[in-house]
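Q: Sequence and predicted structure below; questions after.
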Amino acid sequence: MTDRLKIDIPVILPDVQDAGDSCVGRLIAELKGHVGVEDAHVAPMETGATTLCIHYDPNLIPLWRIRELAESAGAEITQRVGHLLWQMQGALHPRRARTIADRLRALPGVLEANANGAGVLSLEYDRAKTSEAAVRAELAKLDVRNVQPLAQPAPDEHAGHDHGPGEHGHSHDHGGLFGANSELVFALLCGGLLVTGFAIEKLVAGAPSWLPVALYMLAYVFGGFFTLREAIDNIRLKRFEIDTLMLVAAAGAAALGAWAEGALLLFLFSLGHALEHYAMGKARAAIEALAELAPDVASVRRDGALVELPVGELEVGDIVVVRPGERLAADGFVVAGQSSIDQAPVTGESIPVDKRPVADAEAARARPDLLDAASRVFAGTINGAGAIEIEVTRRAGESTLAKVVRLVSEAETRRSPTQRFTDRFERIFVPLVLGLAVLLLFAWVVVDEPFRDSFYRSMAVLVAASPCALAIATPSAVLSGVARAARGGVLVKGGAPLELLGSLEAIAFDKTGTLTVGEPHIRSVVPALGVTAGELMAVAVAVEELSDHPLARAIASDGRSRLEGETVPMATALRSHTGQGVSAMVDGEQVLIGKAEMFGENGFEPLSPAMEEAIAGLREAGQTSMVVRKGGRDLGAIGLMDTPRPEAAATLKKLRGLGIRRMIMISGDHQKVAESVAKEVGLDEAWGDLMPEDKVEAIRRLKAESAVAMVGDGVNDAPAMANATVGIAMGAAGSDVALETADVALMADDLSHLPFAVGLSRHTRGIIRQNLFVSLGVVALLVPATIMGLGIGPAVLLHEGSTLLVVFNALRLLAYRKEV
């Protein structure tokens, strides 16, 4: 049965006076659209804050994603709900990680706990009911010590100090006698004792009979040490797992006097575990490599001198000097020098990007989120042949690279749908295996054979039926897939988006900034009768300079070259009319600038026939049209056009080749404009004239037919993305909102990275299917074979071989090639 949780999170909605505010509505719409969120509503509190009450399924959406989505919608989550993201003692076996998470989840006050084979622990807790110290104490009982915080976006009282990419919190003291290699050393000692005992028993004439048995017993100690610890933890949780089955089989072999076979079982099982840890560590190393991209020190101008400082001491506003060939230490913008920068470590772009200084440092400092890509730089990228100076806009722990490392590490703790299914299957299957073994104990009653033979067969079946490979089949593939995606400039937030992305047959695209470049320019100016083009543009520029909408920025920048000597008046009291346009006051009169559909509704007078005719002409030409009205007089219309992305047509062709059957463009622009762009990029379907709420409804309609992804910028498209099966944001590097709202984030502002993400996801699904076939197939083969007489030794050899096979099969994902 799936548990549903209800949680009240105190949030602060800045500048919101009541729960009926549109910001609250947007917050609820974004949350309720996500898979796993059953209901979301708010209620004001006496303190002035707002309580966000969410009913959700933690198996489908984690609390940290809810936190992200709430914050991206403008809410500031208060500190009652604590969040921990820790690195435990290196790579773990997925079953061990699951046991740790289950034990922590049972603590009072712990809302969610998840761990993975890479040793990452993600935990949410209620500060009023428990504390970080209580969590550490419980981990100590599980022999998990010296955990360290992973990279955090900002310092936080519950997570220790923050770690930037250059100051990682990875523990290298793993608590065992031989450190990180304890399990491998124990397994090899077990094997050595087994071989020695066997050699004495078979080759040394006259050796005391107790000596080989003593060596086998010692082999049991080393081979069963870690397995026994895991079994005890599981019994405390009232759960039978694979480790328990192996111990029962080994104990059964000892009871029969087959010490050598029991020791062989424990040797191969513990060796398999140790090798699995090594393999899982390879996937973890791919993420650690990301964290180590940023340098440890930076050359900074301080008080007129150039000094070397640790990256953790960099402050916003510092000027960092980057020499040719050096890695950049921080996010920021170029203030001096020109160079080309290899951004592949962060964005996955294969070609270095030319960088130049910002035209206006003050403006860049005031609005770093609107920085031009030609001046924006990221920590961890590599400078080319020119020396540059950058101004820091984010501290080390808040850089794009640090956020990616944190988000990927956190995402890897999330179980995919297949993994949840295999977990449930295991918990049913293991007791059935125990039942079958007990039944076979009494085979001697029916079959004419000694009890010893029936007992031996029962133990062999226990080994054969243990679904070890099944336990690791999916998590190893997800870990490798998420790590490979991150290395290619694609952030995938967990196993669920990874699997779902690979199952898609339909994708919806936003138009502006997704299929088009996102830099519209004025193509036509149509003044009304008696109005000059200069007068029209002066009023339009005055109002649009107050807005940061892409169309507004285009009018403000291009419009100045069309003023014809007119002076730009002062505009005040800007107000946005979502999806339609803006209004402001100029010279004491109201100015409206927006789509033709804005007029004739909400109390605004309809357009004049002449203006309607002008708008129709602009739309026929495929231009986005904006009407300008001052007071009660239409001043004219402005036609803008955005150019399709050069890579759009080729990208859509690749997606079709990957099996995406249906691709739709959804746009707030007029239907004819949408159709014009769709035709140019090679799309068959274009849905225009859509308000933000219409886009949400369009996605819901598509989703009712089949799984659908929504591709947008992650900001204006957030509600539609939230309602899609998978939300995909483009150009997420440097955009906190895009990183937070998306299930999948393409770090580069490049549509051609989408086929890589879809192809990798499809390949991951294929690897998972292969692993499930191998793991279940071996069980199906071995169970009847052991019933028919196959011994414990061959059974455990095939059993552990299949487990290693699925792990190394999953590691192939790390070598998945990205098409150029």
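A: Yep, it's here.
Q: For the rest of this, base every contact and every neighbour count on C-alpha atoms.
A: Will do.
Q: right, and residue 571 touches residue 538 too?
A: No. Using C-alpha atoms under 8 Å, residue 571 is not in contact with residue 538; the gap is 10.6 Å.
Q: Geometric centre of this structure: which residue is closest?
A: Note on the chain: the residue nearest the mean C-alpha position is residue 493, at 1.8 Å, using C-alpha atoms, centre = their mean.
Q: Count residues in the vicinity of the closest residue to that one other than its chain neighbours, would you?
A: What sits nearest to residue 493 in space, not counting adjacent residues and going by C-alpha to C-alpha, 6 or more residues apart in numbering, is residue 411, at 4.6 Å. Using other C-alpha atoms under 10 Å, residue 411 has 28 neighbouring residues.
Q: ok, residue 80 to residue 28 distance?
A: Using C-alpha to C-alpha, to the nearest Å, residue 80 is found at 20 Å from residue 28.
Q: Just want to know which of those two has more residues nearby.
A: The neighbour comparison of residue 80 against residue 28 (other C-alpha under 10 Å) goes to residue 28, with 22 against 14.
Q: from the chain's centre, how far out does the helix or strand where residue 636 lies sit?
A: Per DSSP states H and E, residue 636 falls inside strand 633-641. For strand 633-641, the separation from the chain centroid amounts to 42 Å (computed by C-alpha atoms, centre = their mean, to the nearest Å).
Q: and what of stretch 367-379?
A: On the basis of C-alpha atoms, centre = their mean, stretch 367-379 sits 23 Å off its chain's mean C-alpha point.
Q: what's next to that stretch, contact-wise?
A: 294, 327-334, 343, 346, 353-358, 364, 393, 399-401, 734-735 (C-alpha atoms under 8 Å, 6 or more residues apart in numbering).
Q: repeat that with 6 Å
A: Contacts to stretch 367-379, defined as C-alpha atoms under 6 Å, 6 or more residues apart in numbering, come from residues 294, 328-334, 355-358.
Q: adding another structure so you can compare the two:
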Amino acid sequence: MQKVQLDLPILLPELLDEQDNCIRLLLADLNGKRGISKAHIKEGQPLQLCVHYEPALISLSKVEEIARNSGAEVTQRYQHTLIRAKKVRHQRHARQLEHKLIAIPGVVTAMVSVPGTIRIEWDSEQVTEEQLRQKIQQLGLNISPATKPQHRRVPEQDHHHEQGHEHDHSNTNFLGEHTELYFAIGSGIAWLTGFILSFVDGVAPELLIGIFTAGILFGGYFTLIEAIGAIRQGKFEIDFLMLVAAAGAAALGKWGEAALLLFLFSLGHALEHYAMNRARKSISALADLAPPIALVRQDGQTVEVPIEDLEVGDVIVVKPNSKIAADGIVIKGNSSVNQAPITGESVPVDKRPIADLEANIILEDVPAEHRAFAGTINGSSVLEIKVLRATHDSTLARLITLVKEAETQKSPTQLFADKFERYYVPVVLAVVVLLLFAFLVIDETFADSFYRAMAVLIAASPCALAISTPSAVLAGVARAARQGVLIKGGRPLEDLGNLTAVAFDKTGTLTEGKPHLTHAIPYENASREDLLITAAAVEALSDHPLAKAIVDGAKKELNNKAIPLAEQLEALIARGVKAQIKNETVHIGNRRLLAEITGMPVPPVLDQQMKDLEDGGHTAMIIHRGTHYLGIIAVMDTARPEAKATLAALRKVGIRRMIMLTGDNQQVAEAVAAEIGITDPLGSLLPEDKVAAIERLKAEEGKVAMVGDGVNDAPAMAKSTVGIAMGAAGSDVALETADIALMADKLDNLPFAIALSRKAKQIIKQNLVISLGMVAILVPLTVMGVAEIGPAVIAHEGSTLVVVLNALRLLGFKTK
């Protein structure tokens, strides 16, 4: 038997993630083919399909052909989409909607998040996207249109445009979005009034019953609506149970307790919806970052264009203090741009026009001072920007899509809670049924048994458990996005908080990614200025990256002082270069070159200085002009300014090991490590060595993150527990590859992300303890009759509210 590994994203180009049902369908198809004994998914990113086959029955080329054909069939037949919806009220409602959607013929999977993102996969041979959208609307949801309307370009006018907004016209919200809260307050006022009057002599019992009934009606209105919705799909949710418990209490003449139950239950739900709406709006605000209209330069005049109609190559005009409408490059104007909405950078970034406007320019290859992103805010000067990405491909658009998708991804803890709930609820119902017949066994009336059973129902309700994890994940993802950190769902959010080791790519992650002039050491009577002028004159003729670093560094130090022209540059293989300056021959190179041209070893002073620089990871070169030495220049890929402080901050948040992976030699690796505080420098690594290093670190530490640029580091990032991409605002690959993306090219957001994850993990644990602990305390007390319905309701609803408010603390999280 033999096996072959194939990249899944190639077979399934529409693949969303490793939980995609298309993978299951592809595996089912392959496992049924003759000659294929087993097909399964190999862990890692990019995802790989591993196919075990019998060479005697089927050839390798045939296996690959079958896999390609199966992938094409699955991709064509099974479709996915993300739909934005309004009126998803809470976590239980989201689960109800999932069950209803999965029941539609042709729907493979459906995931609904509380913020209102529906991720749905369907069989296009059984149902169309339009039919699905109609069915979703029939469920009472307002959804975004499938396609955007066509717009006409119109000249700029002296008027403002009003953005269209969806409004909830449901008849249950006749007092606005806080109607439910107002009803709960009304119920509370009625209950409190009745409670006070019950201590007043002479108040007619009928009046008290009427007041408590008003409290029941106000508190039970939205509860009844929820219960009816659940019953229609054959489910008895907590709302129905609460209504039964209230009706039972009223039937027993305990009108005050019935009113209290529904008041606190409705208040708890109203405050839960209000609090969750804050997190929902925090994420939804991303969609409002881009302006609806762009000003486009056309034929010498400026016209207003809806951003959906912007085309690559258009030139947009961005007025002072207004939002930039598209990703592109600055071609005219100088201004400071607030990039915080996209990258999380706290300080505005200076932008200036690009000098060389190439025909096929790629945005991520352009220096940061020329790049502009949709949704960022211009400063005090007018900018003209050439559009390089269509609206649907902009960094902002991709960020919004990925955040919406992240909303639908459940964390391991949430999956555990959902599974626990599936088994827990039937057990509770069985216990309640048994308690209803307790009067047959113990000396009490049916009314007492019924009352106790209702109290247990309330106490054992898993409301707090259901909301404890998703509320924390949602708030954590929202807070991270505001800081310029994209966390793709609950799993990486939880995993990041468990880390004790982080591995870094060196070049471009811990260092600037390009060499800089670091030293210019004159020899004996030579001057530093003469050394720099000579070096710059010769290296200006070369196109080598080190030569550019020397020229740029020398010009900066010389303050753009005139540099003589060199000529007749000649490359001396493995030794250096030579050129002519004013009839003098200049050599720049290593010890071997200078020994050749002088016939003598390099002077001991220069030799020692070269050795010291090389030991420090620098690339050093000797400069010789005419008959004498001028000195030494050295270049190096220097550490990022924030690298040392970032690593120190990581130690403070509990990261014990910080590993650097680099292809540079071990000497260079150790020099950089000593400068910035890396604990484990690993040099001379090929790409496959980096993967092996990550696997070894996982074996030693259990979990490890890999930080890189998302391109050449992709294999190592795939093997890590959490892949973290740098500078994702400019890189498609980085944004798509990683579990977590640092939108700005800034390392110092990493300690924030880890600290946020640790806090989220802590809050999730607290919420689980609160929700399960309250059930563990209340259920025995209500079974024994110690706690009645009133205290049970207060404790139960109090715990639900506490876990939501506890989770929302993440929205205001700040590192110390």
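A: Now that the structure is in, tell me what you want to look at. Model, not experiment: these values are computed from the prediction.
Q: what's the TM-score here?
A: For this chain pair, the superposition-based TM-score is 0.75 by TM-score structural alignment, normalised by the length of the second structure; 692 aligned residues with a C-alpha RMSD of 4.4 Å.
Q: Closest one to residue 8 of the first structure out of the contacts of stretch 367-379 of the first structure, please.
A: If you rank the contacts of stretch 367-379 of the first structure by distance to residue 8 of the first structure using C-alpha to C-alpha, residue 331 comes first, at 35.1 Å.
Q: Show me what the residue nearest to the centre of the first structure lines up with in the second structure.
A: Using TM-score structural alignment as the criterion, residue 493 of the first structure maps onto residue 488 of the second structure.
Q: what's the distance between that match and residue 5 of the second structure?
A: Relative to residue 5 of the second structure, residue 488 of the second structure is positioned 26 Å away (C-alpha to C-alpha).
Q: Ok, residue 440 of the second structure next?
A: Computed as C-alpha to C-alpha, the residue 440 of the second structure to residue 5 of the second structure distance reads 65 Å.
Q: ok, these two, which is more surrounded?
A: The neighbour comparison of residue 440 of the second structure against residue 5 (other C-alpha under 10 Å) goes to residue 5, with 16 against 12.
Q: what about the more buried one, is that helix, strand or coil?
A: Put simply, residue 5 of the second structure is strand when judged by DSSP: H, G, I helix; E, B strand; the rest coil.
Q: Next: residue 621 of the second structure.
A: In three-state terms, and counting by three-state DSSP, residue 621 of the second structure is strand.
Q: Might one say that it is in contact with residue 589?
A: Yes. Under the criterion of C-alpha atoms under 6 Å, residue 621 of the second structure makes contact with residue 589 at 5.0 Å.
Q: Which helix runs longest in the second structure?
A: Ranked by number of residues, the top helix in the second structure under DSSP state H is helix 750-783.
Q: Going by neighbour count, list what's buried in that one.
A: By neighbour count on 16 or more other C-alpha atoms under 10 Å, the buried set for helix 750-783 of the second structure is 750-761, 763-764, 766-772, 774-775, 778-779, 781-783.
Q: same check, this time on stretch 431-442 of the second structure
A: For stretch 431-442 of the second structure, by 16+ other C-alpha under 10 Å, it's 432, 435-436, 438.
Q: which one of those sits closest to residue 516 of the second structure?
A: The closest of these to residue 516 of the second structure turns out to be residue 432 (C-alpha to C-alpha; 74.2 Å).
Q: Need the counterpart of that closest one in the first structure.
A: Using TM-score structural alignment, the equivalent of residue 432 of the second structure in the first structure is residue 437.
Q: Measure how buried the closest residue to that match other than its chain neighbours is and give me the count.
A: Residue nearest to residue 437 of the first structure in three dimensions, not counting chain neighbours: residue 458, with 4.8 Å by C-alpha to C-alpha, 6+ apart. Neighbour count for residue 458 of the first structure, taken as other C-alpha under 10 Å: 27.
Q: For whatever residue of the second structure lines up with residue 458 of the first structure, which residues are in contact?
A: Residue pairing (TM-score structural alignment): residue 458 of the first structure is matched to residue 453 of the second structure. Shown in contact with residue 453 of the second structure (C-alpha under 6 Å, 6+ apart): 432, 435-436.
Q: Filter those residues down to the ones in strands?
A: With strands taken from DSSP state E, there is no overlap with those.
Q: what would these look like in TSV with distance to residue 476 of the second structure?
A: Output for the contacts of residue 453 of the second structure, formatted as TSV (distance: C-alpha to C-alpha, whole Å):
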residue	distance to residue 476 of the second structure
432	37
435	41
436	43
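Q: re earlier: what distance do you get for the residue nearest to the centre of the first structure to residue 721 of the first structure?
A: Residue 493 of the first structure is 14 Å from residue 721 of the first structure, by C-alpha to C-alpha.
Q: now do residue 575 of the first structure
A: 25 Å.
Q: now the following helix or strand past the longest helix of the second structure against helix 750-783, angle please.
A: Next along the chain after helix 750-783 of the second structure, taking DSSP H and E as the criterion, comes helix 789-808. Counting by axes from the mean of the first three to the mean of the last three C-alpha atoms, to 10 degrees, helix 789-808 of the second structure lies at 170 degrees to helix 750-783.
Q: From one end of stretch 683-696 of the first structure to the other, what's the distance?
A: The first-to-last residue distance of stretch 683-696 of the first structure comes to 20 Å (C-alpha to C-alpha).
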